[in-house]
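J.: Below is the sequence, then the predicted model.
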Amino acid sequence: MNNPMYTKKISEDDKFATVAQAMDYFKISRNSLLKIAEENHCVIRIGRCVRINISKLTDTVEKLC
C-alpha cells in the first residue's frame, strides 16, 4: 500500500476541518476529497483522527478550476 506523505508544517493561519466538514464545504465525495488532500499534503492524522487543511486545499482547488 502507498504511504502518502503528510504535512509536517502547520502555521497559525491554517484552518482545519474534519473529513465530514470538508466534504460539505467542497461538495465532493469522501474518497475524492481524501485523494486530492493526500496528493497535496493537506492531511493531518493524529491517531484515528483525520483533519484536512482547508486553507491549503482551497488554494489547490482554485488552481485546478
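T.: Perfect, thanks for sending it.

J.: CA atoms for contacts and neighbours, from now on please.
T.: OK.

J.: Is residue 17 inside a helix or a strand, and which specific one?
T.: Secondary structure from DSSP states H and E places residue 17 in strand 16-18.

J.: Can I take it that residue 58 is in a helix?
T.: Yes - Residue 58 sits within a helix when classified using DSSP: H, G, I helix; E, B strand; the rest coil.

J.: this is the other structure I want to compare:
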Amino acid sequence: MRRGRIFIYLALILIIGVAAAFFYLRSKGMLSTQPSATPTPEVRNVEVVTAGQNILPGTQITNVRLHDPA
C-alpha cells in the first residue's frame, strides 16, 4: 500500500515538473508555436537564343542564323 502512494506522489511530481518546464520555456519564447518565415528565392530570368536554321559544327553563329523571338 505504501509503495503505491510513493509511486503516485513521484508521478505527480514528475507531471508537475514537466508542465512547469513547458510553460517556462513557452513564456521565454523557446517553444515557438508560429513557424518561422522562409525567404522566397530570387527568380533569375535568362535570355534563350534559338537557331532559325540548321547550323553545322564549326560554323560561326551570326544574327542572320538566329531565330527572331519577337
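T.: Happy to help now that I have it. Treat the numbers as computed from the prediction; the structure is a model and nothing was measured.

J.: TM-score for this pair?
T.: In this superposition the chains share a TM-score of 0.22, using TM-score structural alignment, normalised by the length of the first structure; 25 aligned residues with a CA RMSD of 3.0 Å.

J.: Against which helices or strands is the strand holding residue 17 of the first structure packed?
T.: Contact partners of strand 16-18 of the first structure among helices and strands, from 3 or more CA pairs under 8 Å, 6 or more residues apart in numbering; DSSP states H and E: strand 49-53, helix 54-64.

J.: Need the contact partners of it.
T.: Under the criterion CA atoms under 8 Å, 6 or more residues apart in numbering, residues 50-55 lie in contact with strand 16-18 of the first structure.

J.: Buried subset of those residues as a ChimeraX selection?
T.: To isolate the buried subset of those in ChimeraX, counting by 16 or more other CA atoms under 10 Å, use the following:
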select :51,52,53,54
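
J.: Which of the helices or strands spans residue 9 of the second structure?
T.: helix 2-27.

J.: where's residue 18 of the second structure relative to residue 5 of the second structure, distance?
T.: The gap separating residue 18 of the second structure from residue 5 of the second structure is 20 Å, by CA to CA, to the nearest Å.

J.: before we move on, what about residue 12 of the second structure?
T.: 11 Å.

J.: Residue 11 of the second structure now?
T.: For residue 11 of the second structure, the distance to residue 5 of the second structure equals 10 Å [CA to CA].
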